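Asks: Output the structure for:
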Amino acid sequence: MRRKIPNTTALICFEAAARHESFTKAAHELALTQGAVCRQIGGLEAFLNVELFRRSHRGVKLTEAGLSYSRQVAAQLDAVERDTLSVMRQQGASVIELAVVPTFGTQWLLPRLKDFQQLHPEVTVNLTNRTRPFLFADTTFDAAIYFGDGDWSGTQSHRLMGENPMPVCSPVLLEGQDALDAKQISRLPLLQQTTRPYAWRQWFDSQGITVDRDMTGPRYELFSMLSQAAMHEMGIALIPPFLIQRELEEGRLVIANTQALSSTRAYYLMIPDRKVESASLRAFRDWLVRQAHRYAATHEGLTPP
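Replies: Okay, here's the model as predicted:
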């Protein structure tokens, strides 16, 4: 079946004219004549049977339909350009498109990726933030690192490490004490993590106390946001120490109580079944699992076995 897609040249002319709101400037940018741009856009309007610009002696203005369509066209042209440049860059090299939970990606994975690059210079790893599971078939991702139970349909899971979050805060909130007990913590503002809404309730339960306000307090989606809020004395947060090593070493955050929240959930590398034979993914999987096990072995108490 023939696709209902306009001429690419017409779309490029339209995107440039919409961005400048000027046929003349679009023509200059594209090294075309103004008449050629006018003809391309006129043909596009005829194809769509929609008026995209209002013409007047003062120039052109996008219609509501034109404004909406220009945003969609610009996004799609950008995507085609990215994909084209990616193919041009590869020249036989392997590329892994990896979805990764943000703070784990920036705080733990990125500082170690140089080692993988040195071992496998022929493989490029691109990182994109994703905080929740998705359907691999609907994306261009080759693999994902996520936090959960490892149950992801159509994939093979490889456990990396647990979280083992502990209560952390600004040293100011300790008021000269070395640590805080559970009751003292319960009286502080509790900073909540959006994707772990029951974390504080579970932590207080493990300490044998019930706190009415254990699910109240400002919510933040990322651990990096939680750590910033805690550093600015906005409250106390449950954060895995391995995600805030620098902040702990510099004294901007302190562990207020060494009792960690145990969980059966962990960070996993998820590889879709259709990708498990990929040589580059196998190399990345083996390297990543070794890195995680090495880290766990040398940081006993910060990550569970």
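Asks: Please count neighbours and contacts with C-alpha atoms only from this point.
Replies: Will do.
Asks: mind listing the helices for the stretch 151-300 of the chain?
Replies: Along the stretch 151-300 of the chain, the segments classed as helices by DSSP state H, counting those that start in this stretch run 182-186, 199-206, 223-231, 245-249, 279-298.
Asks: Next, the structure of the following sequence, for comparison with the previous one:
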Amino acid sequence: MIAPRRFLPSIPSLLALEAVDRLGSASAAAEELSLTQSAISRQLKSIEDQLGVALIQRNQMRLHLTPAAKDYVQVARTALNQIAQASLKLKANPTGGSLNLSILPAFGMHWLAPRLQDFARRHPEVTVNLSTCLKPFDFETEHFDAAIHFGQKNWPGVNYLPIMREDVVPVCAPDLLPDQEQDLSWLMTAPLLHLETRPDAWERWFAAQGRDASGMRGMLFDQFSTMVQATIHGLGAALLPSYLIEDELKTKRLVPAWNGPRISLGQFFLVWPQSRPESEPLRSFRIWLQGQVGPF
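Replies: The predicted model follows:
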């Protein structure tokens, strides 16, 4: 049941309040919303009169929200964003059935994207919208229906569907490899490349080889794609997913930096919030994805 009308201000008044909070003046809010400054003032007075609460503090030339109004506008901002996202979904697929999926860039580009044509063929009624997000987020405040997660089962409040285990391989450019066969010590002193979202990957990899290598430093990257190119051009050795560098290994642009056994530092999962009922588009995608990976 929707709350009584007296508790629901108009969208124009909420937009005016949100803009004033973010921009700090009625004139800036008016310019952004293509209104006059007096129209902004009328909207602010309207919402104050409707709620019976003072929302604005005036300090010289700037407007500030009261502490209580600050909390209120945060909720209103989230609601306005959700309405806008729902409108975009409706416009993109007026017959219904869209799925907003958060993906990890390398996995999305190299593993998921090549397979999505099959899903589109099987489920033409579902529009899949992909957005990149590198870290876990709060499903309650974001517009995503589901996400691709890497690591362990450490994302609270979600359901998990295992997709695949990721094996990593230490690789480098051929010119960086020592001329004489050496033990693992050469790699411990080599320049090492690191990924922001996996800052302890090298330490965990060396630990799996029985070596203590705490506090390792080196160049830091936010995405695998950049790190792959840096590795190819000889900037250092990198731990890279095997599925990501198959072509580079075949063409010898990259070579194994150590021929020990491959290890896994985590798994890929499809995750979706436990707090919401599973939508039909999400259910179709989950069942299709499970068919792609088979039993885990």
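Asks: Contact partners for the closest residue in space to V158 of structure 2 that isn't next to it in sequence?
Replies: In this structure, V158 of structure 2 finds its nearest non-sequential neighbour in P273, 4.3 Å apart by Cα to Cα, 6 or more residues apart in numbering. For P273 of structure 2, the contact set (Cα atoms under 8 Å, 6 or more residues apart in numbering) comprises F139, D145, A146, G157, V158, N159.
Asks: Show me what the helix or strand where S38 of structure 2 lies is packed up against.
Replies: Using DSSP states H and E, S38 of structure 2 maps to helix 37-51. Contact analysis of helix 37-51 of structure 2 by 3 or more Cα pairs under 8 Å, 6 or more residues apart in numbering; DSSP states H and E lists helix 11-23, helix 26-33 as its packing neighbours.
Asks: and F119 of structure 2, which of these is closest to it?
Replies: helix 11-23 (37.4 Å; Cα to Cα).
Asks: If we go by neighbour counts, what in the closest one is buried?
Replies: For helix 11-23 of structure 2, a neighbour-count test (16 or more other Cα atoms under 10 Å) marks S13, L14, L15, A16, L17, E18, A19, V20, D21, L23 as buried.
Asks: related to what we said a few turns ago, could you check the angle the helix holding S38 of structure 2 makes with helix 26-33?
Replies: Per axes from the mean of the first three to the mean of the last three Cα atoms, to 10 degrees, the angle that helix 37-51 of structure 2 makes with helix 26-33 is 100 degrees.
Asks: Not counting helix 37-51 of structure 2 itself, show me its contacts.
Replies: So helix 37-51 of structure 2 is in contact with 6-7, 9-10, 12-14, 16-17, 26-27, 29-30, 54-55, going by Cα under 8 Å, 6+ apart.
Asks: can you rerun that using 6 Å?
Replies: Helix 37-51 of structure 2 is contacted by residues S13, A16, A26, S27, A30, A54 when judged by Cα atoms under 6 Å, 6 or more residues apart in numbering.
Asks: And those, which is closest to L116 of structure 2?
Replies: When these are compared for distance to L116 of structure 2 (Cα to Cα), A16 comes out closest, at 40.8 Å.
Asks: Find the nearest non-adjacent residue to that closest one, please.
Replies: Nearest non-adjacent residue to A16 of structure 2, counting by Cα to Cα, 6+ apart: I40, 6.0 Å away.
Asks: Among the contacts of P273 of structure 2, which one sits closest to I103 of structure 2?
Replies: A146 (9.0 Å).
Asks: Which residue comes closest to that closest one once chain neighbours are left out?
Replies: Leaving out its chain neighbours, the residue that sits closest to A146 of structure 2 by Cα to Cα, 6+ apart is W272, at 4.4 Å.
Asks: May I have the residues that are in contact with the one you found?
Replies: By Cα under 6 Å, 6+ apart, the contact set of W272 of structure 2 is A146, V158, N159.
Asks: if I look at it, how far off is G210 of structure 2?
Replies: Computed as Cα to Cα, to the nearest Å, the W272 of structure 2 to G210 of structure 2 distance reads 37 Å.
Asks: same deal with F137 of structure 2?
Replies: Taking Cα to Cα, one finds F137 of structure 2 at 34 Å from G210 of structure 2.
Asks: Give me the contact list for the longest strand seen in structure 2.
Replies: Secondary structure assigned by DSSP state E gives strand 158-172 as the longest strand of structure 2. Where contact means Cα under 6 Å, 6+ apart, the residues beyond strand 158-172 of structure 2 that reach it are 231, 237-242, 254-257, 263-264, 267-274, 293.
Asks: These in strands, which ones?
Replies: If you go by DSSP E, the contacts of strand 158-172 of structure 2 have 237-241, 255-256, 263-264, 267-273 in strands.
Asks: one step back: most surrounded residue in the contacts of P273 of structure 2?
Replies: Counting by other Cα atoms under 10 Å, A146 has the largest number of neighbours within these, with 22 neighbours.
Asks: In structure 1, what residue corresponds to that one?
Replies: By TM-score structural alignment, A146 of structure 2 lines up with A143 in structure 1.
Asks: longest helix in structure 1, by residue count?
Replies: Ranked by number of residues, the top helix in structure 1 under DSSP state H is helix 64-90.
Asks: Report the buried residues of the longest strand of structure 2.
Replies: Buried, per 16+ other Cα under 10 Å, within strand 158-172 of structure 2: 158, 160-163, 165-172.
Asks: now do stretch 60-80 of structure 1
Replies: The neighbour-count check on stretch 60-80 of structure 1 (16+ other Cα under 10 Å) flags V60, K61, L62, G66, Y69, S70, A74 as buried.
Asks: nearest to G105 of structure 1, of the helices of the stretch 151-300 of structure 1?
Replies: Of all the helices of the stretch 151-300 of structure 1, it is helix 223-231 that lies closest to G105 of structure 1, at 11.0 Å by Cα to Cα.
Asks: ok, I41 of structure 1 - how many residues close by?
Replies: I41 of structure 1 has 24 nearby residues by other Cα under 10 Å.
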